[in-house]
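> how would this look folded up:
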Amino acid sequence: MSKRRKLAWTGGVLVLAAAVTLFLVKDPLTMPGSHRVEVYGLNEEISGETQDPPGFLGRTLGMCDADTYYAQDGDKKLCLVLNGPLGQVPAARKDGKVTVAAADVPKLRQLAGEDTTLVLMAGGPAAVIPVAALTDGQPVSVSALS
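Presented below is the predicted three-dimensional model:
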């Protein structure tokens, strides 16, 4: 193999490794196991569903506009306005669900304060958790956002 060809292969491998590393660091929930995620309150008055998703750049950045995060919950396209960060909790993603262990549910309740809905952020919105769904002594498991 020529020297030029080796350099091209090496460069390609390095770019691929950098892209994979950036992806995994940006959203730790893509890795197996439990990871610390930021907890935010959802400003329900100005958050909601949208008929038209943002353009390519907006979807790439995960934003509907300058202060609104874009996420999909199944077929629903959401623009979420967040309050916080309120704190951190460990969470894990598996089989399309984000789960917070039973031991951390009281902390979620405490972080919620006046908020009625929480959003877990891991490189972007990972899950929406209604505070009413939190039961002490039981883990909370909700659909993962994409």
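
> C-alpha only now, for contacts and for neighbours.
OK.

> tell me which element the spatially most central residue of the chain falls in.
In the chain, the centroid-proximal residue (CA atoms, centre = their mean) is residue 126; its distance is 2.6 Å. Per DSSP states H and E, residue 126 falls inside strand 125-130.

> which element follows that strand toward the C-terminus?
Heading C-terminal from strand 125-130 (DSSP H and E), you reach strand 140-143.

> to compare against the first, here's another:
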Amino acid sequence: MNVQVAAKVTHRKVKAVAAGAAVAAVLSAGFAFLGDDAVPSGAHTVQFYTVDDEISYPASGDRRPGLLSRQLGLCDGDTHYVEYAGGGHCLVLDGPLGDITAQGGDQGAVLPPATHGEVLDLVREQAYGEPTTRVILEYDGAFVGVVSLSSLDAASPVTATPID
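Sure thing, here's the model as predicted:
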């Protein structure tokens, strides 16, 4: 009788583990495909954050977060995981600093020249420590692009580097 009880318990454990694995797989797939991270065609309001370059770092090797953390977009409690320009990055963000208008389309988020001065002014207002070199754009709850502040010259539109 003990063998039958042990077999039933083992069978139930196997089912529980399989069910747990199935739920984890569905959740991971759901996070991977949740929403469309691109800015749709036309003019849209996006929020922007500055990147604290002093404490942000490339997420490679032993500094790369695990699969679940990457799916959730976190390196740790206050550091966001984003992939752009061919690699992963753990970024500490300040903001949102404000809303600006970006043009969406096939090329990604584009900042028209009229917004450049506003972005630079708001970045200067909150500046402390090391100078800020880049901002992150957020649309509809998702990070969609990275913009180097050195590219904002008020003369021509700037296309953000898309976040994968």
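
> TM-score them against each other, please.
The pair, once superposed, lands on a TM-score of 0.72 when counted by TM-score structural alignment, normalised by the length of structure 1; 123 aligned residues with a CA RMSD of 2.2 Å.

> rewinding a little: counterpart of the residue nearest to the centre of structure 1 over in structure 2?
Aligned counterpart of residue 126 of structure 1 in structure 2: residue 144 (TM-score structural alignment).

> all strands of structure 2, in order?
42-51, 57-58, 74-76, 79-84, 87-91, 93-104, 110-111, 134-139, 142-148, 158-159, 161-162 (DSSP state E).

> what span of structure 1 is the last one aligned with?
Which is strand 161-162 of structure 2. Taking TM-score structural alignment, strand 161-162 of structure 2 hits residues 143-144 over in structure 1.

> run through who's touching that stretch.
73, 93, 96-98, 126-128 (CA atoms under 8 Å, 6 or more residues apart in numbering).

> pull the most distant pair out of those residues.
Maximum pairwise distance in the contacts of stretch 143-144 of structure 1, criterion CA to CA, is 14.6 Å, between 73 and 93.

> which of these two has more neighbours?
Neighbours per residue (other CA atoms under 10 Å) separate residue 73 of structure 1 from residue 93, with residue 93 holding more: 23 against 15.

> what sits closest to that one if chain neighbours are left out?
Nearest in space to residue 93 of structure 1, with sequence neighbours left out and distances taken as CA to CA, 6 or more residues apart in numbering, is residue 29 at 5.7 Å.

> so how far is residue 131 of structure 1 from the one you found?
Residue 29 of structure 1 is 21 Å from residue 131 of structure 1, where distance means CA to CA, to the nearest Å.

> follow-up on the earlier one: out of the strands of structure 2, nearest to residue 5 of structure 2?
Here strand 74-76 is closest among those (CA to CA), at 43.4 Å.

> post-alignment, the closest one versus structure 1, mean distance?
Superposing on structure 1 places strand 74-76 of structure 2 at an average distance of 1.4 Å from its equivalents, by mean CA distance after the TM-score superposition for structure 1.
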